[in-house]
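In: coords please:
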Amino acid sequence: MRQFPLIKYAEVSAVNRKYFDHFNNKLGSIPNLYGMLAHSEQALDAYYSLHHHALSLNTIERVIVGIVVASLNNSPYCLDSHIMVGKLNGLSNEEINQIVEGTIIFNERYHFLANLVTEIVVGKGRPREQTVQRFLEAGYTVENMVDMIVCVADTTFTNFLTCSMGVPLDIPGGNENHA
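Out: Predicted structure coming up:
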């Protein structure tokens, strides 16, 4: 697998520099995903706008979508990133392992969310009607379903980018063992 180089701060365009400055100030470094997206004058800005918008799903629900999609797409970089965000937002190692394995028992509502995400990804956008019905019966709304599909698309995009271009983990070793 070819590994494309990441854009370094000195090479970044003026348009993308604001994102590099933001992450340097906030995290002390640039996530490798952004270092790859910065090869394009427009992609980093477009992705940032998509990824950092308000949705009707809470942070844990977004993390669940990210972990499920990254697991199904076998994307080490994205799986590692979503696991890290999950841990930072209070998910235990056991809960993360359940999400990765597709066996969520710690929360019934999240179970139905993960099932629908799985069917949408595996079925290429064609979940079974009973799975959609269970999702809605669990208290989710049509707005939640639309926002979940936006999250699926967001994660699928980054899965494809990081796998196709060989984006290395931000922290070597990362969360590979989940727990």
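In: Going by C-alpha atoms from here, please, whenever you check contacts or count neighbours.
Out: Noted.
In: Contacts only, for Met145.
Out: Shown in contact with Met145 (Cα atoms under 8 Å, 6 or more residues apart in numbering): no residues.
In: how about a cut-off of 10 Å?
Out: Listed by Cα atoms under 10 Å, 6 or more residues apart in numbering, the contact set of Met145 reads Ser56, Leu57, Leu113, Leu116, Val117, Val132, Phe135, Leu136, Cys151.
In: Thought Asp80 was touching Ile171, still the case?
Out: Yes. With contact defined as Cα atoms under 10 Å, Ile171 counts as touching Asp80 (9.0 Å).
In: got TSV for the contacts of Met145, with neighbour count, distance to Lys124 and secondary structure too?
Out: Formatted as TSV, the contacts of Met145 follow (neighbours: other Cα atoms under 10 Å; distance: Cα to Cα, whole Å; DSSP: H, G, I helix; E, B strand; the rest coil):
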residue	neighbour count	distance to Lys124	secondary structure
Ser56	15	23	coil
Leu57	17	22	coil
Leu113	25	16	helix
Leu116	27	12	helix
Val117	27	10	helix
Val132	21	15	helix
Phe135	23	18	helix
Leu136	17	20	helix
Cys151	24	15	helix
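In: Closest one of those residues to Gln3?
Out: Each of these was checked against Gln3 using Cα to Cα; the closest is Cys151, at 25.9 Å.
In: Please report how far that closest one lies from Glu176.
Out: 22 Å (Cα to Cα, to the nearest Å).
In: And the residue nearest the centre of this protein?
Out: Note on the chain: the residue nearest the mean C-alpha position is Gly66, at 3.6 Å, using Cα atoms, centre = their mean.
In: Sticking with that one, tell me its helix or strand.
Out: When elements are assigned from DSSP states H and E, Gly66 belongs to helix 59-72.
In: Helix or strand next in line after that helix, which one?
Out: Downstream of helix 59-72, the next assigned helix or strand under DSSP H and E is helix 76-88.
In: how near is the residue nearest to the centre of the chain to Asp21?
Out: In terms of Cα to Cα, Gly66 sits 25 Å off from Asp21.
In: I have a second one here; can you model it like the first so I can compare?
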Amino acid sequence: MSRIAIPAVATATGATADVYAEVRKIAGGTVPNLFAALGHLVPNALSAVLNAEGVLANGSLSKQDLETIKLLVSEQTGCDYCVAAHVMLGKMTGLPSHVLTQIRHGASTGDSKRDALVSFVLKLQKTSGTLSDADVAAIRQAGYSDAQLAEISLTIALTIFTNTFNRINDTDIDMPPVK
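Out: Sure thing, here's the model as predicted:
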């Protein structure tokens, strides 16, 4: 059970009800537990997350690239809620189960561009300091633009935020769990 008790979503009023209505539009009429808790506590934070997700959705990274990053960061952070979410969402973008497993383990997926993305994100997650010129050259050589490097950064930052909140809350997983 989640650590932070929230009232039933249907009882929300004001800014919380408004942001829940936004979530329902993009989540097939439901409000996932992460968004329910965040919207209850800080509706403006949930609105900021939704706005950032909109920026990414309209950006130049593919949906598969976005889910690759989100799944890998969630796995590295140890957020079981987000791993489950991004395995499910990754499948919805057409990523096969075996590829999602490879991404989670930072292993080769057989797609050189995706593997370069995984390697780059892992480098960002596991090291500190400025990346080497070679690291940046490698991701560019794989076909990622400088604008996409900014989108990768935003995706990582947004994912770390939701991972961190879920780890604090121990948010109940409301989708198929992943072993």
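In: what TM-score do we get after superposing?
Out: Overlay of the two chains. TM-score (TM-score structural alignment, normalised by the length of the first structure): 0.89; 175 aligned residues with a Cα RMSD of 1.9 Å.
In: that older thread, list the contacts of the residue nearest to the centre of the first structure.
Out: With contacts defined as Cα under 10 Å, 6+ apart, the neighbours of Gly66 of the first structure are 60, 72, 78-79, 81-83, 85-86, 99-100, 114, 117, 148, 151-156, 159.
In: same thing but at 6 Å, please
Out: Residues in contact with Gly66 of the first structure (Cα atoms under 6 Å, 6 or more residues apart in numbering) are His82, Thr155.
In: what do we get in the first structure for Ile160 of the second structure?
Out: Matched by TM-score structural alignment, Ile160 of the second structure corresponds to Thr156 in the first structure.
In: Now do the helix or strand where its match lies against helix 76-88: the angle between them, please.
Out: Using DSSP H and E, Thr156 of the first structure sits within helix 142-164. Relative orientation of helix 142-164 of the first structure versus helix 76-88 (axes from the mean of the first three to the mean of the last three Cα atoms, to 10 degrees): 130 degrees.
In: what comes up buried for helix 142-164 of the first structure?
Out: By neighbour count on 16 or more other Cα atoms under 10 Å, the buried set for helix 142-164 of the first structure is 144-145, 147-149, 151-156, 158-163.
In: That helix vs the second structure, average offset?
Out: Comparison of helix 142-164 of the first structure with the second structure after fitting gives an average deviation of 0.5 Å (mean Cα distance after the TM-score superposition for the first structure).
In: hang on, the earlier thing: the helix holding Gly66 of the first structure aligns to what range in the second structure?
Out: On the basis of TM-score structural alignment, helix 59-72 of the first structure is assigned to residues 63-76 in the second structure.
In: centre of the chain versus that stretch, how much separation?
Out: Its chain's C-alpha centre and that of stretch 63-76 of the second structure lie 6 Å apart, by Cα atoms, centre = their mean, to the nearest Å.
In: how much does it stray from the first structure?
Out: Averaged out, stretch 63-76 of the second structure is 0.4 Å away (mean Cα distance after the TM-score superposition for the first structure).
In: Okay, buried residues for that stretch please.
Out: 63-76.
In: quick one: which of these is nearest Asn33 of the second structure?
Out: Within the buried residues of stretch 63-76 of the second structure, the smallest distance to Asn33 of the second structure is 16.5 Å, found for Ser74 (Cα to Cα).
In: OK, contacts around that closest one?
Out: Listed by Cα under 6 Å, 6+ apart, the contact partners of Ser74 of the second structure are Cys82, Val83.
In: For the closest residue to Tyr77 of the first structure other than its chain neighbours, give its distance to Cys78 of the first structure.
Out: Using Cα to Cα, 6 or more residues apart in numbering and skipping the chain neighbours, the partner closest in space to Tyr77 of the first structure is Leu169 (5.2 Å). Computed as Cα to Cα, the Leu169 of the first structure to Cys78 of the first structure distance reads 9 Å.
In: Pick out whichever of these two has more residues nearby.
Out: Neighbour count, other Cα atoms under 10 Å: between Leu169 of the first structure and Cys78, Cys78 has more, with 27 against 20.
In: Now for the more buried one: which residues touch it?
Out: The contact partners of Cys78 of the first structure, taken as Cα under 6 Å, 6+ apart, are Ala70.
In: swap the cut-off to 7 Å and go again
Out: Residues in contact with Cys78 of the first structure (Cα atoms under 7 Å, 6 or more residues apart in numbering) are Ala70, Asn159.
In: contacts for the strand or helix carrying Phe35 of the second structure?
Out: Following DSSP H and E, the helix or strand that holds Phe35 of the second structure is helix 33-41. Here helix 33-41 of the second structure makes contact (Cα under 7 Å, 6+ apart) with Ile6, Val9, Thr16, Val19, Tyr20, Leu46, Asn166, Thr171, Asp172, Asp174.
In: which one in the first structure is aligned with the last one?
Out: Here Asp174 of the second structure is matched to Asp170 in the first structure, going by TM-score structural alignment.
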